[in-house]
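Q: This is a predicted model, with the sequence first.
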Amino acid sequence: MTKDVIALTPRMPDPWAVLAGLLSGGPDKLVDTAGEGAVVQLCDAQGRPLVSVEAPLLVQVEGEAERLLGATPPPVPFWWTEARATTGVPEAERLAGTFAARLASLSGGTAWPPEAARSLAVVASDGVGVAPTPAAAQPAVDVLTGNVAVVIMDRPVVAMTAWLADAFRACAAAERGLQIVTPPGTKLSPAVMSVMPGWPSRWVVQDQQDGYYDGLSGAVLRWQEGMFATVVPADATEDDPRTPVAASYRQAAETGERQLAVTYRTIHPADDRLVLGGSVETVWRELTGGPPGGWGTAEPANLPWSPGRLTDVAYARAPEPTWFVVVGSPDRPGIATVKVTRTKAGVEEDVTLAFGYGPDEDVPLDALRRTAEVLATRHRLQSMLVQLRKARRDLLVPPRFEGPGVPLAFVLGAEEVRAMPDDRARNTPLSQPPVRLGPKARPAYYYPLPGDPSDLSGWADFERLVRHLKGA
C-alpha cells in the first residue's frame, strides 16, 4: 500500500472531521503538531509520529489532480489534504488510509489512491513499532545516514510538494544529499528536477532486472557506504569508468511528441512599483495565446494566475530568494519554475519554462522572435536560450532515456550588448547574422540556430557563439 494518501474534497475539512479521522486508529493514538501547526501528527504512546497530515490546501487551478495523481477531483475549487505514513510500520500505512477515507466520507469527496477509500475500519494498535529517532522525527524522511536522507515515494508523479521542499531545505542545511526512491512506473515533475542538487542527491528507481538505477542518467546503483551509489566495475579506470546503464533506462520509443523549452533571466531595478511574473505571462501569451493557468510556492499549484499576488509573496520573503511554480491549462501543457533573487544588480528572475506538443500539433516556432523582442524591450531581458526536444507532451520526466534538446535560438539583452566592446555582438562567426531587436540606439540581438531535433551539431554553433561573445 502507498505511504502517501490524499483526500480531495469539495468542502474544507471540518476540524472535528479531521480529529475523527486521526482518532480512527483507537484511543491509544495521540495527536501532536509540527511545523508551527501546519502539520498534525498521529503519534504512538512514546510520542513518535505514525501519520503526519498537512494542512488542507485550497486548489483553484484546473488539472492539477489529474496531472499529479491521475485522479478525478471535485470541480475547482477543492481542498487537497495530504497524509504520509511512517515507513516500515504496516499499521501506520493503514492508519493513513483510514484517515483519508474518513475525511473524504465526512466531507463529500474522494480519496487517492482509490483503494484508500475502502479503509474505513479502526486499525488495531497492538505491537506497533516505528522507525528509530531521528528518522521518524522527520516524517518526510524514511532513512537517515551521515551522507544522505532517503525518501521513499509510491506515487505516479514525484511532485515538489511542501513537505518535499522542506526535506530539500533540511538536507541542504545539514549538508546531506536527498535521494528519492520510487517504483519503475513513477515519473518526475520538472519542478523537482529544477531544484535537485548534484551528487549525492539523485532519483533512485527500483528495477526488477538491475535492482536500482538513476532515473536521470540510467547508471546502475547499489546501497553502499550509507547511500545509493553507482556500481564501479573492477576493471574501471578514471578515464574509462564503464558505469553500467540499466536496460530499462535504454528502452526508448519514438512517439512524435516534442517540448519547446525556454530558459531566460531578467534583471529589474529594485523599485516599489515592480511587478514580477510579467515576463512569464508574456511568453505564455505569445506562445499559447493565453495566460498561465495558475501558480504556487509548491505543487500542486493552487492559486489562479496573478502577477500581483506573486509579487506580494516575493516582497514579503525578501531579501531571501523565492521559488515559484507556474502551470498551464490541461489542453496546453506548460510548466515553469521561477526563482526570484535580490542581488546588487537589482531583482533577478531566473525562469525555466516548457510547453508540450503532440505529434499532430504545430510548435509555434514563428512566434519565437516576437517573444524575444517583447522580453528584450519591455522586461529587461539579460539572455535567453530556446530549445526543441523529443520528449513527452505532458512534460513529465520518465525514468528512461530522452534525447537532449537542440538549440533553436539564443538572445542577448540590450544591456549585455552595450557592455561588449566594438561590434562583437553583431559580428559573429555564425553563417547567419543576428536579428536586431528593439531600437537601433539600444539593440538586443536574436541569434537563430539550426534547431534540427535529429542533429546535435547546433550545440557546436552555440558553443562557438558563446566563446565569441565572451571574447575567448
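A: It's in.
Q: For the rest of this, base every contact and every neighbour count on C-alpha atoms.
A: Will do.
Q: excluding its backbone neighbours, what's nearest residue 229?
A: The spatially closest residue to residue 229, leaving aside those adjacent along the chain, is residue 221, at 5.2 Å (C-alpha to C-alpha, 6 or more residues apart in numbering).
Q: how far away is the one you found from residue 297?
A: Distance of residue 221 to residue 297, given as C-alpha to C-alpha, to the nearest Å: 32 Å.
Q: The residue nearest to residue 229 contacts residue 227, doesn't it?
A: No: in terms of C-alpha atoms under 8 Å, residue 221 does not count as a neighbour of residue 227; the distance is 9.5 Å.
Q: Now do the helix or strand hosting residue 100: distance to the chain's middle.
A: When elements are defined using DSSP states H and E, residue 100 is found to belong to helix 90-107. Shown here is helix 90-107, whose average C-alpha point lies 27 Å from the average C-alpha point of the whole chain (C-alpha atoms, centre = their mean, to the nearest Å).
Q: ok, now stretch 137-145?
A: Its chain's C-alpha centre and that of stretch 137-145 lie 21 Å apart, by C-alpha atoms, centre = their mean.
Q: Below is an additional structure, to be compared with the one above:
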Amino acid sequence: MADPFGPQFAPQPAPEPDPGAPHPLADRVGQADDGTRWVATETRSRIVHLSAARANLLALAARDERRPVLISDELSSLTPAFARIWRDSGGTWVVRQADGALRNGFDGRRLSRLEESWTQPRPQSVDDYSIGYLRIPEGADILQVTTLVGLRHPARERTLLGEPLDVLAKRMDSTAGLAWGTHEPVGEPWDRRRATDVIRAEMPRLTTVVAAGPGLSATIGAQRTEFGVEEIDHLVTGIGAPDEATFAAVRSRLADVFRRVAETGMPLVGLQLVHPGRRDLAVPPYLLPPPLPLALFVGAPAVRSFGLDVALMRERHGAEVVGRPRLPALLFELGPVGLEAWQRLDRILAAFNPTLLEEALGMAAGSLSRIRSEAPSEPDPDAPHPDTPDQEGGPDA
C-alpha cells in the first residue's frame, strides 16, 4: 500500500506569485547590515491574528528568504497562535512606543534600529529593558496553562492527529464551540479527521493548523520524517483565578492529557507551565511574570532512548509511571508552584543525554530548549518584574 503520508499525495503547487508584485501586507522591505533580508508589516489592530493574508506573507517571506517583522504600537496584542507561528517562522516584533522609541515586543529590549530585534541578545539586566515594557499590563487577571506535547505516529491511513487537544478540551469542558482552521479566525467545527487530512495533504513539509474554543487556543503541527509522522501541539487554556484546592484539582485534570496519550499513542515528551495572563489569552507587549513549570512528561520512546531507570526515577524524583506496562512512560509532578520548580525540572533533565535529545524528542526538542532558555535558571530577586519601580525616572527617550 502506498504511504498515505508520503510526498506523492501532496497537492500540485499553486502558480508562483510574481516576485515583482508587492504583497499587500508588505509595508517595507530591506536588507540589514548583517546581510539579513527582511519584510515588515505594520498594524494598528488591537488583536493581531493569523489571518489568511498574514499566513501568506509568512509563506512568501520563507520563499524569498526574508525575515518577517511585525511593527505595532503599544496597544496591539497577539493571539497565541499568531505569536507562536510568527516566532517559529523566524519573525520578530517591534513595538513603536508613544514617545517614538522602539522595543522588542517579545522580550522588551530597547531598540535603536529595526534590525536589532534579531541581532541583539535577550536582555541581561534591567538597563537593557524599555521602561514601557515593565509597566503593569491591564487585564492580566487569570492563570493560563500552556501544554506542549510532541508525538510520533506511524505513517498509516488510520493515523489521526490532535488527540492532546481532544483530551484537554474534554477535561476542561471546552468541547462546545471548539473550532479549527488553517488560519484565524477559525470557523470549522473541530474534527480530527478533517484536520489530519489537511495536514497530510501538505506532507512531507511541516504544516500547522490552529484551533480555538472557550478559554482555549491551540496549534497542531506535523511533518513527515524518517521515523514516521512527527506531531507537536501547543495548547493554551485559561483556568481563571482558582483557590489552592481548586488549582490542585485543575492541575490533575490537565496532567490527564499526558496520562491519556501515553495509553493510546506514542508521545515523546510533554511540558506544562502556568503563567498569569488575560482572559482572551492574547500575548501583550508587556512583561508578565515568568511561566512556572507544573509537570514534565517523558514518553516511552524517550525513556528507552535515554536509558532512563524507571525505578530510580520513581524513587529519586517521584515519577508516576503511566502508559502501557510494556512501554512505560514517566510523569513528573514538579511540586509547589514557584521559581524553584525550574531547578527541580533541571535536575530531571540532567539525566537526558544531550547528544540524543533531537533524535529522541523530534521537533519537540527545539520547543523544549527554547522554553528552558527563556526561563530563569534560579530564583533571582533582582530580575525585572511588572511591579519593579521606575529605575530611570520616566519613559525612555
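A: Happy to help now that I have it. Source: prediction; values computed, not measured.
Q: Look at the residue nearest to residue 229 of structure 1 and give its secondary structure.
A: Following DSSP: H, G, I helix; E, B strand; the rest coil, we place residue 221 of structure 1 in the strand state.
Q: The helix or strand that comes right after the helix holding residue 100 of structure 1 packs against which elements?
A: Scanning forward in sequence from helix 90-107 of structure 1 by DSSP H and E, the next helix or strand is strand 110-112. With contacts defined as 3 or more C-alpha pairs under 8 Å, 6 or more residues apart in numbering; DSSP states H and E, the packing partners of strand 110-112 of structure 1 are strand 4-9, helix 90-107.
Q: Residue 147 of structure 2 -> structure 1?
A: In structure 1, the residue matched to residue 147 of structure 2 (TM-score structural alignment) is residue 262.
Q: distance from the one helix or strand its match maps to to structure 2 after superposition?
A: Assigning secondary structure by DSSP H and E places residue 262 of structure 1 in strand 258-268. Once the two are superposed, strand 258-268 of structure 1 sits an average of 0.7 Å from its aligned residues in structure 2 (mean C-alpha distance after the TM-score superposition for structure 1).
Q: so how far is that strand off the chain centroid?
A: For strand 258-268 of structure 1, the separation from the chain centroid amounts to 16 Å (computed by C-alpha atoms, centre = their mean).
Q: Helices along the stretch 1-150 of structure 1, start to end?
A: Taking DSSP state H, counting those that start in this stretch as the test, the helices found in the stretch 1-150 of structure 1 are 15-22, 64-69, 90-107.
Q: ok, residue 432 of structure 1 - contacts?
A: Residue 432 of structure 1 sits next to residue 448 when contact means C-alpha atoms under 8 Å, 6 or more residues apart in numbering.
Q: SS state for it?
A: Using three-state DSSP, the three-state assignment for residue 432 of structure 1 comes out as coil.
Q: Next one: it from residue 448 of structure 1, what distance?
A: Following C-alpha to C-alpha, the distance that separates residue 432 of structure 1 from residue 448 of structure 1 is 7 Å.
Q: wait, residue 359 of structure 1 sits on residue 257?
A: Yes: proximity of residue 359 of structure 1 to residue 257 meets the contact threshold set by C-alpha under 8 Å, at 5.0 Å.
Q: what about the two, which has more around it?
A: Ranked by neighbour count (other C-alpha atoms under 10 Å), residue 359 of structure 1 and residue 257 place residue 257 first, with 18 against 11.
Q: who touches the closest residue to that one other than its chain neighbours in this structure?
A: With sequence-adjacent residues excluded and distances taken as C-alpha to C-alpha, 6+ apart, residue 257 of structure 1 is closest to residue 358, at 4.6 Å. By C-alpha under 8 Å, 6+ apart, the contact list for residue 358 of structure 1 reads 256-258, 393.
Q: By neighbour count, which of those wins?
A: The most neighbours of any of those, using other C-alpha under 10 Å, belong to residue 258, which has 24 neighbours.
Q: Pull up the gap between it and residue 190 of structure 1, please.
A: Residue 258 of structure 1 is 15 Å from residue 190 of structure 1, where distance means C-alpha to C-alpha.
Q: Next: residue 4 of structure 1.
A: Counting by C-alpha to C-alpha, the gap from residue 4 of structure 1 to residue 190 of structure 1 is 20 Å.
Q: how near is residue 194 of structure 2 to residue 180 of structure 2?
A: Counting by C-alpha to C-alpha, the gap from residue 194 of structure 2 to residue 180 of structure 2 is 10 Å.
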